[in-house]
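1. Quick one, structure for this:
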Amino acid sequence: MLKNRQVGLVGTGNMGEALIHGLLHGHLCRPDQILCSDVRPERLKAIREKYGVKGTSHNTEVVKQSDIIILAVKPQIMKQVVDEIAKYLDLSKLIISIAAGVPLEAIESCAKKELKLIRVMPNICVSVREGVSAIAGGKHTQREDLMLAKTIFDSVGKSLFIEEYLLDAVTGLSGSGPAYIFLIIDALADAGVKVGLSRDDTLILASQTVLGAAKMLIETGEHPG
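-> The predicted structure follows:
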């Protein structure tokens, strides 16, 4: 589905790198189809050497050369980034934002033009290709655009479509959810240590128990209650 399309990533933090890994591991793209940018030269160098993708320090170059642009930047700098690249954005490009809490309307308003926008809320588990992402389309997106986004985020876990107004709820549930699960695993491990098990063994036992329980629910479709 991404054959002959150029994919650009503005930002190569944890989420950006996870998407690069997913696209390549899932054979959705060749390394030469991916162009990424980052303000940190050492980070950009590391990503280029690790994955063989193209890199630049200029966000505008990513936009000019890409058909699909993923804005993988912190919410607090989204306006600055959009101001910088707006001149090169138009309806021929699909723009996917993974910035939490930034509505599509705010991005379009900042760019001062109509754009083909999709907003996605992934979680940190995309870094091990077991994330879950909620996808919301903007008013100018078509079914093909949404399916492209789903293909990308399915490469790092599972994804589903929802209305944009529900994304804040998703942020609280699956976006922050891993932190709650880590607390549960830590509590189980602490309990194991108190009854004589080693810390290493308890972490394996607790982690695999949570993983297995989740897989049972997914594969059987049974209610957790």
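2. contacts, neighbours, all on C-alpha from now
-> Will do.
3. The protein: helices as residue ranges?
-> 14-25, 41-51, 59-65, 78-85, 104-111, 143-154, 167-170, 177-194, 199-220 (DSSP state H).
4. how many degrees apart are the fourth one and helix 104-111 in direction?
-> In this case it means helix 78-85. Between helix 78-85 and helix 104-111, the angle comes out at 40 degrees (axes from the mean of the first three to the mean of the last three CA atoms, to 10 degrees).
5. What degree of burial does residue 49 show, as a neighbour count?
-> Using other CA atoms under 10 Å, residue 49 has 12 other residues around it.
6. do the same with residue 222
-> For residue 222, the neighbour count with other CA under 10 Å is 9.
7. Please apply the same query to residue 169.
-> Residue 169 has 11 nearby residues by other CA under 10 Å.
8. So residue 126 is in contact with residue 132, correct?
-> Yes. In this structure residue 126 lies within contact range of residue 132 using CA atoms under 8 Å: 7.2 Å.
9. Now the common contact residues for those two.
-> 156-157 (CA atoms under 8 Å, 6 or more residues apart in numbering).
10. out of the two, which sits in the busier spot?
-> Neighbours were counted for residue 126 and for residue 132 using other CA under 10 Å; residue 126 has more, 25 against 21.
11. quick one, what contacts the more buried one?
-> 15, 18-19, 132, 156-157.
12. what's the closest non-adjacent residue to residue 203?
-> Using CA to CA, 6 or more residues apart in numbering and skipping residues adjacent in sequence, the residue nearest residue 203 is residue 189, 5.4 Å away.
13. here's the other one to compare against:
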Amino acid sequence: MKMEKQQIGVIGAGNMAEALIHGMITSMRFSSQSILVSNRSNRDRLAYLSKKYKVKTTDKKSLVEQSDVIVLAMKPQDIFSVIEEIKVWMRPNQLCISIAAGIEMASLQKASGLELSIIRAMPNTSAKVLCSATAIAKGENVTEEQMELARKIFSCVGTVREVAEEQMDVVTGLSGSGPAYVYSFLEAMIDGGHHLGLSQKESTELVLQTLRGAIEMMTATGMKPSELSKQICSPNGTTVAGLAVLNQNHFKESVMEAIKAATLRSKELRKSIQS
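-> Here you go, the predicted structure:
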């Protein structure tokens, strides 16, 4: 695999920043020496990243001036203060990738006062194990070469899907928050087995492999979930009895409402941060 030559500057040193750094290096697509990291004040965290991944830690001025790509990996409420601080060192058409949830590209462009090339990205926490479902949205000044570089960066931590920016709230509610919904479902299944006599360990192992198998079946066959579910059901059988309870309790509708609620909350948070 060809190693990329671009300098990647990461501002932020939290879990998502570390996941990206880990993915870029372990994929062998990016050298540790091509990655620069800075954050607001946590020097211990920077020292940890430098020691573990051999990346270069530096101040924001040097990072911005030396980087081809700046990854803004901080909380949404911090992003505008960071832009205000670094905009004096930024260059027109410099690629800026924001993973701050809910912050629109137009707002970042306005805050910088420059014609930046901006890409929004929404990875999820599974990036820590290189299994993120990441959506990216392209800004108006972004070249295809820059977009391809963003795809390469985020493909190091999972899959990448390009979407329109107006779809990012839905992405936040679906795949951004989605792991939490899955963990709630897993917890319910594990507790169900445990309460009926299995040990916690036995129930956990069976549930995890059941989920892996179901995902692999859908991936391998390309069939719809409803079609695969029908293959398990026999008239008046055990699966039909279990599904009847889920249907009575509006399981599908509840999940869909959860995604809708998270999407609406993403919109609300964006308005509160950008107002």
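14. Of the helices of the first structure, give the one that comes closest to residue 7 of the first structure.
-> Nearest of the helices of the first structure to residue 7 of the first structure, taken as CA to CA: helix 59-65 at 8.5 Å.
15. outside of the closest one, which residues touch it?
-> In contact with helix 59-65 of the first structure (CA under 8 Å, 6+ apart) are residues 6, 8-10, 35-38, 56, 69, 81, 84-85, 88-89.
16. again, only this time at 6 Å
-> If you take CA atoms under 6 Å, 6 or more residues apart in numbering as the criterion, helix 59-65 of the first structure is touched by 8, 37, 85.
17. could these go into TSV alongside distance to residue 73 of the first structure and neighbour count?
-> Shown next, in TSV, are the contacts of helix 59-65 of the first structure (distance: CA to CA, whole Å; neighbours: other CA atoms under 10 Å):
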residue	distance to residue 73 of the first structure	neighbour count
8	13	27
37	11	26
85	13	17
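18. Next, count neighbours for the corresponding residue of the first structure for residue 42 of the second structure.
-> Matched to the first structure by TM-score structural alignment, residue 42 of the second structure sits across from residue 40. With neighbours defined by other CA under 10 Å, the count for residue 40 of the first structure comes to 11.
19. Over to residue 257 of the second structure?
-> By other CA under 10 Å, neighbour count at residue 257 of the second structure equals 12.
20. Residue in the second structure paired with residue 138 of the first structure?
-> By TM-score structural alignment, residue 138 of the first structure lines up with residue 139.
21. That match and residue 120 touch, don't they?
-> No. Using CA atoms under 6 Å as the test, residue 139 of the second structure is too far from residue 120 to be in contact (7.8 Å).
22. Which one's more surrounded, these two?
-> residue 120 (28 against 22).
23. check contacts around the more buried one.
-> Counted by CA under 6 Å, 6+ apart, residue 120 of the second structure has contacts 97-98, 136-137.
24. buried ones in the longest helix seen in the second structure?
-> If you go by DSSP H, the second structure has its longest helix at helix 251-274. Residues of helix 251-274 of the second structure classed as buried by neighbour count (16 or more other CA atoms under 10 Å): 258-260, 262-267, 269-270.
25. Closest to residue 109 of the second structure out of those?
-> Using CA to CA, these come closest to residue 109 of the second structure at residue 270, 15.5 Å.
26. wait, the closest one sits on residue 102?
-> Yes. With contact defined as CA under 6 Å, residue 270 of the second structure and residue 102 form a contacting pair (4.7 Å).
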